[in-house]
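Please find the sequence and the predicted model below.
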Amino acid sequence: MSTSIPQVLVHSDTPATDAKLAVAAEEKTVSSQESVPVDELQVGSKAKPKQLKITASNGWQVLAKVSATGSRKKRVKREDSGSPALANGGNASGMYTQPTKRAGTRGKLAVLLSLPVDILFEVFGHLAPLDLLRLSRTNKAFRRELLHKSATSLWKESFVKAYRDGAPPCPEDLSLVFWANLLYEPHCHNCLAPGVRSIEWVLRIRLCVKCAKLLLVSEKKFRPWVELDRTVKECLSFEKRERGGTGFCLKKDRDDAFEAIKREPENTAQRDKMKSVVREREEHAKVCREWAERLLEARETELSILRAERQTFIEEHLCALGYEEEFSFLEEVINRPGRNLLMPPIGELKRFYEHEEVKVAKPITERIWNNRVKAIMVSYMEEVKAYRLANDRKTLLNARRNEAASAWTKWLRMESQMKRYPPSAFLPTVQDFVDDASVQSLINAADDVEVFTFETFKPVLDSYHTTIETWQKNQSRKLFDLVDSNTIWALGVWKDHRAWGPPPWDKLDWMEAAVLTFKCTERGGSVHDTVQIIDDPTAPWSRSHYGNKPPTMAGGYDGHAPPTEEEHEPMWFPEFLHHGCCKLRHRTVDEMQNPLYNEYAIVNRLRIDRLSRLTLRRDKWSGAERLVFDDKASDVVKKILKASGLSVKTKVGELDKIDPKLVCLKCTYGGKCDGERRVTVRTWRNSVKHALSVHWGSSSVQFERISDEDAKEARRLETTEYFRRYQKEPRPLVRRFRCLLCRDSRHEEQGLPMAGLIRHIETVHALHSSDVTQPEAEGTIYTKEALGVAPMQPLAVQMVPKAGYPPTVNESESTYY
């Protein structure tokens, strides 16, 4: 496998040859067709000189003569002492002397060329192999001496220190010059491209990406089913350019091996020798790779030290300028992201160690700091300071919001408020309270305001009853607008209220009508996982239930399969008011990364689906946005009320109390109860879901209510239906309770059995178990009401009822259908 070695490449220009110098001189000479007077070559001659032609043969002589005699002086007229001639370098005689060009001085090291060879070798013996290699490329003289066989001892001496430092030994079949070039010169051995740091140790060559594609061949090109290819492959060295990847060899080595084996196919000694060479190369390459890895680690360590020293230097100088608090802020970002950071600078503000001026592995001095780095880093720290101040403000506001939420929950736990607002009361959420304008005016006060407590918000809470009434009317109006006009007229109210009367949404009792059904637009809500099922013995099991196991009496199904998209989940009063999707939502990514942001709104024990217990937070009540009026379910309820002889204004509680048992006439093809026909009898809630899911809410669905005597028998059969179907007794019903002390807090539970409630009261609220068992505890500490869930429905039964229940509804009320 090729290894990358950290090196710095230095280019040395190859000197031009004498032939090239001669050509260049000829190109710079005057054209052979031009004549030059001789007197211009001899300074001070008055006679007219003989003109000579300058050719390639005498050009050097003329040039040498001109250089020896100096340049010609040009006579100029002198005006006065202030003339430009004197100002421009003229002398007193008025002659203008043109400056002469002096010959360049020889370099201080030029004397090295005249030293004896033994002295040079004594000096060069202290150089490293890379220095010798670059020195040999300085000029022809050094190249001739250093690459001669007589310089072998010099190269060996230069490698002594390299071997002591751990450099791999030079193979016997390579020269020390080639080995130094392979180890230390990072350039392509084919095209001389610089910056090639990877070495093909087995192949003993450096290749750039372009040349590697041209000169290397993959081992996959050797056909395993061809004997010659298999033989050649065993005699070649392959370099795996990636760990565990495909091996590559040189095309030239492949061609030579093919030619040698084809020429002497029976020469097994030759093949054995080639195989032994391959083994030796692989063993030597392993040593070379280990050396390269050590060299790379040492280089990384050196760079890390440089970065650390540079970072320390910059940090100390910035702290001296007064940015200690900004560094503490950055430390919070690095070590504890999200815990004390409410404005994460993700994607906006770089970490200190990620800044270009900090992470660069270069030494820094006071001069570099003052000239360039200081201005850049001060600008960066000012940005950090702006983020810190904004974060401090956010943290302060967040603490005030948490205190406001705590005041709201404490206010709801007061005995006077529990009497006024029982568990079933339709109230704003804690988020509604925090976002209220009167509360926000306190939260957004200046930073120097004293610490907020319950007493800070008590004046607002004492006058909050009017705000609650106004909020209830506003939400009631929004729900009222969702109901279709036919249902509103059937209820005896007007879509647009009259000017002389109060609007119908001023009170909440209009929502209690059984014909008012809503459904949630968000799938997977908490109400969708409850025992509101289609129970049809004639349907397939997977269609009849939500799972592959029978239902339990504990409030759920063992199969834990959610309803399908076509399942209908109608909700009645008060379920849609306390529906989980209307009060909870999933936290955003930023909120998940910052657990302290609005900590009061996070809930860990409530859910709106099976996988969202740890990703939810409280939200403003959004029933008008999450709910839609279920007109099909409402039409089915109207038909059930008509068949039951009840008014269209019948409320949900009244209908549950009457508990009419119904038969679907569409399933019996219009056949009514006659004392001979076996039919399926359901409750009114299951009848609505049956009509929606089995008959798709068809307008042709009709129902018949069985007689009170048959209904009594149906209720008896419901208690034994589970055993009849599954030949076992159902699990006992476990009643669940809700803690009122946690209402609208982050510790609120979904529903607990009595043992779990007692444990919750003791651990969370520090109360004794005897406080829960007191008679007055119900309604003050806990409640049995399941507000967001419909009552559990019994299984449908099959029986042979007598004649149906005759409708007795008034004709005036029946006209509303």
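In hand now; what should we look at? Note that the structure is predicted; figures quoted are calculated from it, not measured.

can we go C-alpha only for contacts and neighbour counts from here?
OK.

ok, which stretches of the stretch 701-817 of the chain are helices?
Listed in chain order, the helices found in the stretch 701-817 of the chain under DSSP state H, counting those that start in this stretch are 708-726, 754-764, 769-773, 811-814.

For Ser698, find the nearest of the ones you listed.
In this view, the helices of the stretch 701-817 of the chain are compared for proximity to Ser698 by Cα to Cα, and helix 811-814 is the closest at 20.3 Å.

buried stuff in the closest one?
Residues Glu813, Ser814 are the ones in helix 811-814 that count as buried (16 or more other Cα atoms under 10 Å).

Any idea how far apart the tips of stretch 732-741 sit?
Between the start and the finish of stretch 732-741 there is a gap of 28 Å, counting by Cα to Cα, to the nearest Å.

Could you do stretch 664-681 as well?
The first and last residues of stretch 664-681 sit 8 Å apart, counting by Cα to Cα.

Over to stretch 420-435?
For stretch 420-435, the first and last residues are 23 Å from each other (Cα to Cα).

Report the distance from that stretch to the chain centre.
Average the C-alpha atoms of stretch 420-435, do the same for its chain, and the two points are 37 Å apart (Cα atoms, centre = their mean, to the nearest Å).

re the thing from before, including distance to Ile602, could the helices of the stretch 701-817 of the chain go into a markdown table?
Supplementary listing: the helices of the stretch 701-817 of the chain in a markdown table, determined by distance: least, Cα to Cα, whole Å:
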| stretch | distance to Ile602 |
| --- | --- |
| helix 708-726 | 40 |
| helix 754-764 | 16 |
| helix 769-773 | 26 |
| helix 811-814 | 48 |
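
In addition, the following structure is provided for comparison:
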Amino acid sequence: MLRRSTRKAALRAEAPEDHGVNSDTHKDPTGDPQDASRSEPSRKRRRTNSSYEDDRKKKHVRGRRGALKGLVEMPMDILFEILSHLRSADILRLSWTSKALRGILMSRSSAFVWKTARANVEGLPDCPPFLNEPQYAAFMFDSTCDYCRRARTQMTIWDFTRCCHKCSADEDKFQRPFDIRWPGCILNEVWVIIPSVWVNVGKRTYKRFKISSVVEMRERHDKVHSHAKEQWFVNKKTETSLRKDHFAKCKTWLNEQAEARSQELNEIRQRRTTAIRKKLTGLGWGEELEKLQAADSEEFNSLPTVKVPKALTDRIWENIKEDIIQWMEAAKADRLKAEFRAAQKARHGILAELYASFMASQPLHAILPPVADVAMTEPFKTIIALPLPPESPVVTAEHFATAVETLPDFVKSWRSSADAKLLAAMRACNELSLQDAQESSLNLATTFFGCARSYGCRAQLPYPHVLVHPCASNPSYCTPHDAFKDLECQPWDFEGNYIEFSPQWYMIARYILEACGLDPDTTTRQQVEDPTFFVECVGCNQKKISEEARTLMTWVSAMNHVAIHRSRREDKGMRVHRAQLSDEDMHRAIQLEADRRENLKRNVFGPKFWICVRCKEVHTWSGFLEHISNSHQIDVSIHEPAEYKDYELHMNAYTRWDYQSVLYLKPLSSIPEEGM
């Protein structure tokens, strides 16, 4: 009892001297959140029934309450012996536990305790001369923000303080470089001695300076005599350089510790992941784990229940097992779906090759459906949708052999269905009375259909050009159909609103045919597309050219020419009729038409207009030259490809806008002899 009472008296008599913890360069390392409540006088409480107080349940406190009370009651030599085996972080946290321990640890006589604890930390730099031991320990091992007390703050400043990202962006605490007001001083010199942070705003990084330090330094500077101000800056720069040197060492050590801790946590995570995989293998998921793709494996390792840096125990496994198995089931379903999708893509590729061979066996200008129409019909659809092995064998070209034999019948059926759609569009036109239109009406010269797709070309198309128009079979950029993506096409007029009958061009065609002395109700497309059929425009508004030349047009060009005049309301003085040409002029007009076809080759990035006569493949002009060189071993530098022998123009070319220009036939008297 004598020793105990003496110990208590000593504690009461000893004043808790600090080591400069009130310095404005750092936070109070012994700040106890409970001190404030303990120092305030207790409030008066209302008197209550004692029986009621006895019945109240006591709040459950985890751990042993008051377990450290015995430390302050033991002899000092024993206490210091215990503390000599601790590290700086342990001593720092002990100083937060109670006022009694704080009084012991913050006294000057206990300075050796902090030094011993610091020596127990391997590689820790020595305490800087401008900090005391508690301040240094608080900076190195307390990660709270010095400005708002936010926990886990990793941003450090060379004045040995910590700052969270929120405070660094606070304009009341940090300011921009050019917002500093320091009359009579060069800002470059001021920036050197003021603590600063780098703030990330969007994709840019900005430097901000500590406002409280600016105010403090300016006040100190103002108190210095004018003759000594320059030397004051020199001294501050030297002091700043010293602080930054010590800070660099401390920062290096902190980074090394963070890296070591990160590596340690990663090793724990790896052991936990390995243990979980072993548990799953025991439950029959080993094969599925091996089949996980790199992305799925990374996702598995990043699961909240897997990436926890904590050893796996049987109790933990029982708690997380259901969630992990549920994820494995979903991953397996996604894998099977992806494998089936890959198999479908391969099957679409096989079908595309077989259909290309079938198209090569057909006449050059045969009207054939897109391959997507074939893929969407039986029996091809069933073959493409066959299950994966082992439920079904691997699909090869042999599985399509029987189905390919049905292609001729399918083409006929598709053509009849497409013609029926076009006839229905003609009969549904409200502006004209075409309810009696028959299949033969499709071949009339007055029959035109417009491209009505939202992002289409708005071209006007005769029959059967409309059946091979690319806008009617090109898939949309965001199509949800995987088959269309694989085949790079979709069924012709897939949504049923890509093609519409054109009453405007129907009336223009009747006008031109009547002007040419032909019957619009019986004249067919074949008649007006004859190579010797030309329409001449008299009184064309392009007088500068037409005064010296005759304006000739093919049938489609004439349609486009009249449509342009009417859209501009310039058709009052326009007169068209069938051109009457001599044999010489007819020959020259046909040559002009051939020259225009040749000019299409100049469009390097143009559409696919050229059909290979040998294999029926359609290419751009540059692609065609490369094709016949590689596939048919024809040297284009020696053998220049010839029309009708090596290639023919696809019918889509005749409806392209840049092919529908007029031909200007100059009189022979105006052509030099060398041009004849």
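Arrived safely, thanks for sending. For clarity, every value in this text was computed on a predicted model and none was experimentally measured.

returning to what we had before: show me the one of the helices of the stretch 701-817 of the first structure that comes nearest Lys638 of the first structure.
Nearest to Lys638 of the first structure among these is helix 811-814; the distance by Cα to Cα comes to 9.7 Å.

which residue numbers in the second structure go with the closest one?
Following TM-score structural alignment, helix 811-814 of the first structure has no partner segment in the second structure.

contact partners of that helix?
Lys642, Ser647, Val648 (Cα atoms under 8 Å, 6 or more residues apart in numbering).

ranking the residues you listed by neighbours, who comes first?
The residue in the contacts of helix 811-814 of the first structure with the most neighbours, by other Cα atoms under 10 Å, is Val648 (25 neighbours).

That one looks like it's in a strand, true?
No. Residue state for Val648 of the first structure (DSSP: H, G, I helix; E, B strand; the rest coil) corresponds to coil; a strand is not indicated.

Surely it is in contact with Lys639?
No. Contact between Val648 of the first structure and Lys639 fails when scored by Cα atoms under 8 Å: they sit 9.3 Å apart.

ok, back up a step: switch the contacts of helix 811-814 of the first structure over to TSV; also include distance to Asp631 of the first structure.
Below are the contacts of helix 811-814 of the first structure laid out as TSV (distance: Cα to Cα, whole Å):
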residue	distance to Asp631 of the first structure
Lys642	17
Ser647	18
Val648	14
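
Tell me the one of those nearest Ala68 of the first structure?
After measuring the contacts of helix 811-814 of the first structure against Ala68 of the first structure - Cα to Cα - the closest member comes out as Val648, at 129.1 Å.

what about stretch 693-710 of the first structure, distance to the chain center?
The gap between the average C-alpha position of stretch 693-710 of the first structure and the chain average comes to 53 Å, counting by Cα atoms, centre = their mean.

And it, what's buried?
Ser693, Val694, Gly697, Val701, Gln702, Phe703, Glu704, Arg705, Ile706, Ser707, Asp710.

distance between the ends of that stretch?
Start-to-end span of stretch 693-710 of the first structure (Cα to Cα) is 26 Å.

just stretch 125-140 of the second structure next, same as before
End-to-end distance for stretch 125-140 of the second structure, by Cα to Cα: 10 Å.

just how off-centre is that stretch within its chain?
For stretch 125-140 of the second structure, the distance between its averaged C-alpha position and the chain's averaged C-alpha position is 48 Å (Cα atoms, centre = their mean).

Quick one: closest of the helices of the stretch 701-817 of the first structure to Arg400 of the first structure.
Closest of the helices of the stretch 701-817 of the first structure to Arg400 of the first structure is helix 754-764, at 22.6 Å (criterion: Cα to Cα).

Where do the strands of the stretch 651-800 of the first structure begin and end?
Listed from the start of the chain, the stretch 651-800 of the first structure has strands (DSSP state E, counting those that start in this stretch) covering 662-664, 679-682, 703-705, 738-739, 782-783, 797-799.

Mean deviation, the fourth one versus the second structure?
This points to strand 738-739 of the first structure. Plainly put, strand 738-739 of the first structure ends up 3.5 Å away from its match in the second structure on average once the two are laid over each other (mean Cα distance after the TM-score superposition for the first structure).

Not counting its own residues, what contacts that strand?
Counting by Cα under 8 Å, 6+ apart, the neighbours of strand 738-739 of the first structure from elsewhere in the structure are Glu748, Glu749, Gln750, Gly751, Leu752, Leu757, Ile781, Tyr782, Thr783, Lys784, Glu785, Ala786.

If we use 10 Å, what do you get?
By Cα atoms under 10 Å, 6 or more residues apart in numbering, the residues outside strand 738-739 of the first structure that reach it are 423, 747-754, 757-758, 760-761, 778-787.

Let me see the ranges of the helices in the stretch 451-600 of the second structure.
482-487, 503-515, 525-528, 543-546, 555-567, 583-599.

same deal with the stretch 1-150 of the first structure?
Under DSSP H, counting those that start in this stretch, the stretch 1-150 of the first structure gives helices at 18-28, 59-69, 84-87, 117-124, 129-136, 140-146.

quick one on the thing from earlier: buried ones only from the contacts of strand 738-739 of the first structure, please, as a ChimeraX command.
For the buried members of the contacts of strand 738-739 of the first structure, the matching ChimeraX selection, counting by 16+ other Cα under 10 Å, is:
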select :423,747,748,749,751,752,754,757,758,760,761,778,779,780,781,782,783,786,787
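
thinking again about what came up before, and the buried residues of stretch 693-710 of the first structure as CSV, adding distance to Ser634 of the first structure?
Rendered in CSV, the data for these read as follows (distance: Cα to Cα, whole Å):
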residue, distance to Ser634 of the first structure
Ser693, 14
Val694, 16
Gly697, 10
Val701, 13
Gln702, 14
Phe703, 14
Glu704, 17
Arg705, 18
Ile706, 21
Ser707, 24
Asp710, 26
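
The counterpart of Trp572 of the first structure in the second structure and Ser226 of the second structure: what is the separation?
Matched across to the second structure, Trp572 of the first structure falls on Pro462, judged by TM-score structural alignment. Summarising the geometry, the distance separating Pro462 of the second structure from Ser226 of the second structure, computed by Cα to Cα, is 96 Å.
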